[in-house]
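Q: Sequence unavailable; structure follows:
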């Protein structure tokens, strides 16, 4: 598990960033925070974006991996306040801010086929036309959304169906719909900030969590759990945003440069992830040969798929007409790339 900064150090770093912002009339250093380590998927994306911006302008992009400026809630506040120019944050954390973004946690909505998934994120009207308006209401310019890989569960005991999750305290992001998903799956959902998860698993406060395979491997979650279960229920999605006032204050040429850099980084990260899931499993098994990695059969997935219908209904209750419109459009967008 990564050694994250103390609260004092985080506060000091954030204060220095604020001071830097206040002293610069026209910032040529752009600050970009994300939720993972520099060598994880969001970090790889950020590095490619930085490379493109610095190759095509006089600007410098300063990267802040997870923990350097606090938890996800802290970096979102800093992005909205203009202390950060860019922030990469999963809808899992923005769900309370933008309820419709919770649609990405409706189980079995997104396909696991990587080619279809990539094309969906490239062409989706819901993502590229409808979501930007919702983010703008929160002072954020939505630049891109991209997938990070199939989400799998880690637990202490094997999971072949919802009964195996009964009374399992399962860590979830602070996202209302994800809480409802794991209730539907039979577990006891327990929202926790990411920085507390490894220790909570180690001490038995919780017994399970979910993440893409690369993240399970890189954060060594396998050290404190015994079984990985892939039920095909979701693919982790993240979103890169800019502070709206910052973006709107740029020239059209600079806005286009940012958009182009995001496009290059998107294609880079889609290509980077090819085979990453399988490579991560191999690394986990090499580090812990006794680790069980199970992929549920279609028959075993059926009860989870049936439970997903209740979660979708809950999403519609939470979000009303706007959520229904988003969900309908996403289904149409997905059908266009899968049929």
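A: Noted; the coordinates are in hand. Being a predicted model, the structure only gives us computed values, none of them experimental. Numbering: from 1, shown residues only.

Q: Going by C-alpha atoms from here, please, whenever you check contacts or count neighbours.
A: Fine.

Q: For residue 143, list the residues it contacts.
A: 132, 239-242, 259, 262 (C-alpha atoms under 8 Å, 6 or more residues apart in numbering).

Q: quick one, strands of the stretch 51-200 of the chain?
A: Ranges of strands in the stretch 51-200 of the chain, per DSSP state E, counting those that start in this stretch, are 60-64, 86-89, 140-155, 169-172, 188-191.

Q: Put this next to the first one:
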């Protein structure tokens, strides 16, 4: 049995919807970029998340940079979890700020108490990353801390489409959030991103910056912008995927339940515990190996002997240990360093069968025996 790390899914209905409307665009009946389908996608996505506004763009990275430029972090510090993709920190630097890395809790999300220790008079914002799709209860601690200190909380929701904490969706907790629609995500447009916010100033600034900062859409500019626009074909894919997102999440939760049951029979693997208050989208199903296991060898053996390609890490090298961020590193962040080395992400996707999920766990058990 051959198992891929991830697979995207477009139903026949979605394919027909996308092709029909894209044909109209190709026939000259509509524009190719940032038009009616993009506007509909923004409206529907904001309604789904529960914010007043949404602004589409060309990537999750762009979404975060636009937010950081909108709140003006130039010459300010922004607390960033070290347990995240490098792009989270890239955007701080690109927006003129300085990333300050913080450690995580055992659920791999940023630790509010470690954040508190790293605050200075230059701190302007805190970024929380809903790692693997988990909206941690620690989000409330971050909100309280930001309110206490007069800081802004930004959500990196790249992984977290449809995830919830106490019935509230990712993308609606902070002042603004950035989503990614990269090809591996729970819902995808191939490339693409979205900003969600209920702040009109951030929303209007996002609309300006993503389109070369063209004042009133003219060739007049008061500040630097960029081409961060979303193409209409991506918006069509986004509309189709959003209409099926709840079914994607339901199926991923069913697969996660199979994994939970089967991993209970594999004592050397410990799944990340998901609190009852959380509706996880399971972009990643995360589990931990014993420290003595050679994880690289394990991955190679799973693929070579069992034809199982394991999912990508989140993430194997914390940001503070990345060479590109050496000027921003300030010492050890032990919890993140430990979990980064020990976690695995078994394959999970909408079309995966229960039989395939059981085969993955059985193969992991055999590989570790």
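A: Yep, that arrived. These numbers were taken from a predicted model, which means no experiment stands behind them.

Q: So after superposing, what's the score?
A: In this superposition the chains share a TM-score of 0.28, using TM-score structural alignment, normalised by the length of the first structure; 148 aligned residues with a C-alpha RMSD of 6.1 Å.

Q: Pick the most deeply packed of the strands of the stretch 51-200 of the first structure.
A: strand 86-89 (a mean of 28; mean count of other C-alpha atoms under 10 Å).

Q: Which elements pack onto that strand?
A: When contacts are defined as 3 or more C-alpha pairs under 8 Å, 6 or more residues apart in numbering; DSSP states H and E, strand 86-89 of the first structure packs onto strand 29-33, helix 72-81, strand 235-243.

Q: Out of these, which one sits most buried?
A: Compared across those, strand 235-243 shows the largest average neighbour count, a mean of 23 (mean count of other C-alpha under 10 Å).

Q: helix or strand right after that one?
A: helix 244-248 (DSSP states H and E).

Q: Looking at the second structure, which helix is longest?
A: helix 232-263 (DSSP state H).

Q: Who are the packing partners of whichever helix or strand comes after that one?
A: Sequence-wise, the next helix or strand downstream of helix 232-263 of the second structure (DSSP H and E) is strand 270-271. On a contact count with 3+ C-alpha pairs under 8 Å, 6+ apart, strand 270-271 of the second structure meets helix 232-263, strand 287-288.

Q: Which one of the ones you listed lies nearest to residue 141 of the second structure?
A: Closest to residue 141 of the second structure of those is strand 287-288 (C-alpha to C-alpha; 24.6 Å).

Q: For the helix or strand following that closest one, list every residue counted as buried.
A: Heading C-terminal from strand 287-288 of the second structure, the first helix or strand you meet, by DSSP H and E, is helix 295-306. The neighbour-count check on helix 295-306 of the second structure (16 or more other C-alpha atoms under 10 Å) flags 295, 298-299, 301-303, 306 as buried.

Q: now for the helix or strand just after helix 295-306 of the second structure, which elements pack on it?
A: Once the chain leaves helix 295-306 of the second structure, the next helix or strand it forms, by DSSP H and E, is helix 334-342. With contacts taken as 3+ C-alpha pairs under 8 Å, 6+ apart, helix 334-342 of the second structure sits against no other helix or strand.

Q: Which parts of helix 334-342 of the second structure count as buried, going by neighbours?
A: Those would be 336-337, 339-342, for helix 334-342 of the second structure by 16+ other C-alpha under 10 Å.

Q: Take the helices and strands packed on strand 86-89 of the first structure and write them to a markdown table, including distance to residue 215 of the first structure.
A: A markdown table is the format used below for these (distance: least, C-alpha to C-alpha, whole Å):
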| stretch | distance to residue 215 of the first structure |
| --- | --- |
| strand 29-33 | 18 |
| helix 72-81 | 16 |
| strand 235-243 | 11 |
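
Q: Of those, give the one that comes closest to residue 63 of the first structure.
A: Nearest to residue 63 of the first structure, of all those, is strand 29-33, at 5.0 Å by C-alpha to C-alpha.

Q: quick one: the closest one to helix 72-81, angle?
A: 150 degrees (axes from the mean of the first three to the mean of the last three C-alpha atoms, to 10 degrees).

Q: name the helices or strands packed onto strand 29-33 of the first structure?
A: So strand 29-33 of the first structure, by 3+ C-alpha pairs under 8 Å, 6+ apart, packs with strand 60-64, strand 86-89.

Q: Report how many residues lie close to residue 13 of the second structure.
A: Number of residues near residue 13 of the second structure (other C-alpha atoms under 10 Å) recorded here: 9.

Q: How about residue 366 of the second structure?
A: By other C-alpha under 10 Å, the residues close to residue 366 of the second structure number 12.

Q: tell me which element it is part of?
A: Counting by DSSP H and E, the element that carries residue 366 of the second structure is helix 354-368.

Q: quick one, that helix and helix 295-306 angle?
A: Using the same axes, to 10 degrees: helix 354-368 of the second structure against helix 295-306 is 120 degrees.

Q: For helix 354-368 of the second structure, list every residue counted as buried.
A: 356-365, 368.

Q: Include distance to residue 206 of the second structure when you put those residues into a markdown table, please.
A: Formatted as a markdown table, the buried residues of helix 354-368 of the second structure follow (distance: C-alpha to C-alpha, whole Å):
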| residue | distance to residue 206 of the second structure |
| --- | --- |
| 356 | 43 |
| 357 | 41 |
| 358 | 45 |
| 359 | 46 |
| 360 | 43 |
| 361 | 44 |
| 362 | 48 |
| 363 | 47 |
| 364 | 45 |
| 365 | 48 |
| 368 | 49 |
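
Q: which one of the residues you listed is nearest residue 49 of the second structure?
A: Nearest to residue 49 of the second structure among those: residue 357, at 29.8 Å, using C-alpha to C-alpha.

Q: report the longest helix in the first structure, please.
A: Max-length helix for the first structure by DSSP H is helix 298-338.
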